[in-house]
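1. All I have is the shape, not the residue letters:
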């Protein structure tokens, strides 16, 4: 048996194999970074950079003809004492809280559609999902006509029963609730499809075992369906809260773009944080203050999302 001589091919092969094994993870990592680079670059340019730029502008004051000067925390001090901002935050939080009613509504409709042997399931799913794919401006214009106090279809139906309906959008007492109905109607289809997919993923054996133990459909719904849907409901609640806090298009179209919160009490009841940001940035050209408003909204969304995550952990612990 011959002993390999130092520097020969037999001695270099293991070293080359070890070196190639070390380089392989690095090469794979480089290829991975190369594949995600376009997405990462797009996120950095179109999402991260605008956020950082807006945060910087929130500490500045803009002139009427452009240009800005550093003012420090002046915009945030003004923000904390502005009653219009406080009212807009309360309106947004109220709309968000009332809009969560759409989650149990979607669960009930999803359970009804998910019944075994039901015919025309695809038709029902399409009918519920149509408002989701309809343009928000078209939805707002349709409901603005339905809510009209003079010739709206809602008041015409109420008149048949002898009820004199109000001007739903112009009346401060009904404006917010009318807007919530539109929001729930336009989003329940999306929630229903997600819940329906979650229900169909629940093992059928659980329902069969519950039926053998004598549990009816109602008890199965509360003891099996709802606990198994808790991750889906958590996802829907996160998406719903974030979407509600960013409400703009429905208010903008249903109330009219030229409205003023000071001139119209009903509009003051509907004005959201994003709507106030739009007015300050593009109507009164107070862009530094508008940037402070939208940064405050970003912080509010982050706080509520973190709170939801903590509540979800406690819910899972108790369940």
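-> Received it, and whenever you're ready, just let me know what you need. Worth saying up front: this structure is predicted, and the values here are computed from it rather than measured. Numbering: from 1, shown residues only.
2. alpha carbons only for contacts and neighbour counts from here, please
-> Noted.
3. roughly how far is stretch 105-114 from the heart of the chain?
-> In terms of C-alpha atoms, centre = their mean, to the nearest Å, the centre of stretch 105-114 is found 21 Å from the chain centre.
4. Same question for stretch 31-40.
-> 27 Å.
5. for residue 149, helix, strand, or coil?
-> Three-state call for residue 149 (DSSP: H, G, I helix; E, B strand; the rest coil): coil.
6. That one contacts residue 164, correct?
-> No. Here residue 149 does not reach residue 164: they are 9.4 Å apart, not a contact under C-alpha atoms under 8 Å.
7. any idea which helix or strand carries the spatially most central residue of the chain?
-> Nearest to the mean C-alpha position of the chain, by C-alpha atoms, centre = their mean, lies residue 243 at 2.7 Å. Assigned by DSSP states H and E, residue 243 belongs to helix 230-245.
8. which residues do residue 149 and residue 164 both contact?
-> residue 155 (C-alpha atoms under 8 Å, 6 or more residues apart in numbering).
9. Which one of the two is surrounded by more residues?
-> Remark: of residue 149 and residue 164, residue 149 carries more neighbours, 20 against 13, as counted by other C-alpha atoms under 10 Å.
10. Tell me the spacing between that one and residue 252.
-> As judged by C-alpha to C-alpha, to the nearest Å, residue 149 and residue 252 stand 19 Å apart.
11. Take this one as well and set it beside the first:
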């Protein structure tokens, strides 16, 4: 029994493989600049940070291998535990801004609302404002002696607190500023998600006699849940890395409320650059990266369960 080969079929197969090879080559060439940038500016610094965290940093920059000593010290350091707790509390408080942004975005998405463009610009202004300017303005507004907030409270007979000097109110005040500063960005994302909801669903809900609250929870919220998930992930990541607001609003390291507001990133800055212990600072930074990865993975897991439930 003889077998015959089809030269035409073999030629076509080789031609298809050649086309796929050229397409793959073009694809790799197009992603090469981005991959190179990620490798140089993200992956390589992470590897360096991990290596430095296993060493001691000498006064002139020399490295000496220590193994896991820096990480053992992390679990013994009370300042690390307190900073992680402060970062967690700040994150939980900032998450309150997500439902606020969603409600405001829903109002701004209404057709009959006048001046929608003006309100959108007004809410978005803090996003394009320099963080330094935001922190300095709010530090003046929340000043316990001559701040505008206490001045207005005094007009209605309320004695204002020392917002940024009292350990009981300092973190709450900074979280309120963080919510205000991120509100515009979240609103823009939610407005974009709301505009993708078909109008026919709202019309059908109105014909069924559903009220605004029912429509929001039964129609709007399920359909914008991917946007809510994205905003939640970004908010948690940014909140865990908060530094500039605390550094600028707490004014000096002598502020008595600093231990109650010091985040894990602020502690990293203090250890690495103020005390020049770069290896211990690298261990703190790597610990923060692990925490962010775990939090993001948990959020993705919860999102999958939410979608499956829906």
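-> That came through, no problem. Values in this document were obtained by computation on a predicted structure and should not be read as measured data.
12. quick one: TM-score?
-> Taking TM-score structural alignment, normalised by the length of the second structure as the basis, the two superposed chains have a TM-score of 0.95; 305 aligned residues with a C-alpha RMSD of 1.3 Å.
13. aligned partner of residue 226 of the second structure in the first structure?
-> Alignment note (TM-score structural alignment): residue 226 of the second structure maps to residue 231 of the first structure.
14. Who are the contact partners of its match?
-> By C-alpha under 8 Å, 6+ apart, the contact set of residue 231 of the first structure is empty.
15. what about it, distance to residue 154 of the first structure?
-> Taking C-alpha to C-alpha, one finds residue 231 of the first structure at 37 Å from residue 154 of the first structure.
16. got it, and residue 255 of the first structure?
-> To residue 154 of the first structure, residue 255 of the first structure is 17 Å away according to C-alpha to C-alpha.
17. Of those two, which one has the most company?
-> Under the neighbour definition other C-alpha under 10 Å, residue 255 of the first structure and residue 154 were set side by side, and residue 255 has more, 22 against 17.
18. for the counterpart of that one in the second structure, what are its contacts?
-> Aligned by TM-score structural alignment, residue 255 of the first structure pairs with residue 250 of the second structure. Residue 250 of the second structure sits next to 139, 164-165, 257-258 when contact means C-alpha under 8 Å, 6+ apart.
19. For these, which single residue is the most surrounded?
-> For the contacts of residue 250 of the second structure, counting by other C-alpha under 10 Å, the largest number of neighbours falls to residue 164: 26 neighbours.
20. Shouldn't it be within a strand?
-> No. Secondary structure of residue 164 of the second structure (three-state DSSP): coil, not part of a strand.
21. got a list of what it touches?
-> Residues in contact with residue 164 of the second structure (C-alpha under 8 Å, 6+ apart) are 139, 142-144, 170-171, 173, 249-250, 257.
22. mind checking what it lines up with in the first structure?
-> Match for residue 164 of the second structure (TM-score structural alignment): residue 169.
23. how about the residue nearest to the centre of the first structure, what's its match in the second structure?
-> Residue 243 of the first structure maps onto residue 238 in the second structure, with residues paired by TM-score structural alignment.
24. How are the strands of the stretch 1-150 of the first structure distributed by residue range?
-> Applying DSSP state E, counting those that start in this stretch to the stretch 1-150 of the first structure gives strands spanning 60-62, 68-70.
25. Throw the ones you listed into a markdown table and include mean neighbour count, thanks.
-> Formatted as a markdown table, the strands of the stretch 1-150 of the first structure follow (neighbours: other C-alpha atoms under 10 Å):
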| stretch | mean neighbour count |
| --- | --- |
| strand 60-62 | 20 |
| strand 68-70 | 14 |
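26. Now tabulate these in JSON lines and tack on distance to residue 307 of the first structure.
-> Formatted as JSON lines, the strands of the stretch 1-150 of the first structure follow (distance: least, C-alpha to C-alpha, whole Å):
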{"stretch": "strand 60-62", "distance to residue 307 of the first structure": "31"}
{"stretch": "strand 68-70", "distance to residue 307 of the first structure": "34"}
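27. right, so of those strands, which gets closest to residue 101 of the first structure?
-> strand 60-62 (39.8 Å; C-alpha to C-alpha).
28. so the closest one matches what in the second structure?
-> With TM-score structural alignment as the criterion, strand 60-62 of the first structure aligns to 55-57.
29. Show residues contacting that stretch.
-> Identification of contacts with stretch 55-57 of the second structure by C-alpha under 8 Å, 6+ apart yields 62-67, 70, 277-280.
30. and if we set it to 6 Å?
-> If you take C-alpha atoms under 6 Å, 6 or more residues apart in numbering as the criterion, stretch 55-57 of the second structure is touched by 63-66, 278-279.
31. Between those residues, which sits nearest residue 269 of the second structure?
-> Nearest to residue 269 of the second structure among these is residue 278, at 9.3 Å by C-alpha to C-alpha.
32. residue contacts, the alignment partner in the first structure of that closest one?
-> Aligned against the first structure by TM-score structural alignment, residue 278 of the second structure finds its counterpart in residue 287. Residues counted as contacts of residue 287 of the first structure (C-alpha under 6 Å, 6+ apart) are residue 281.
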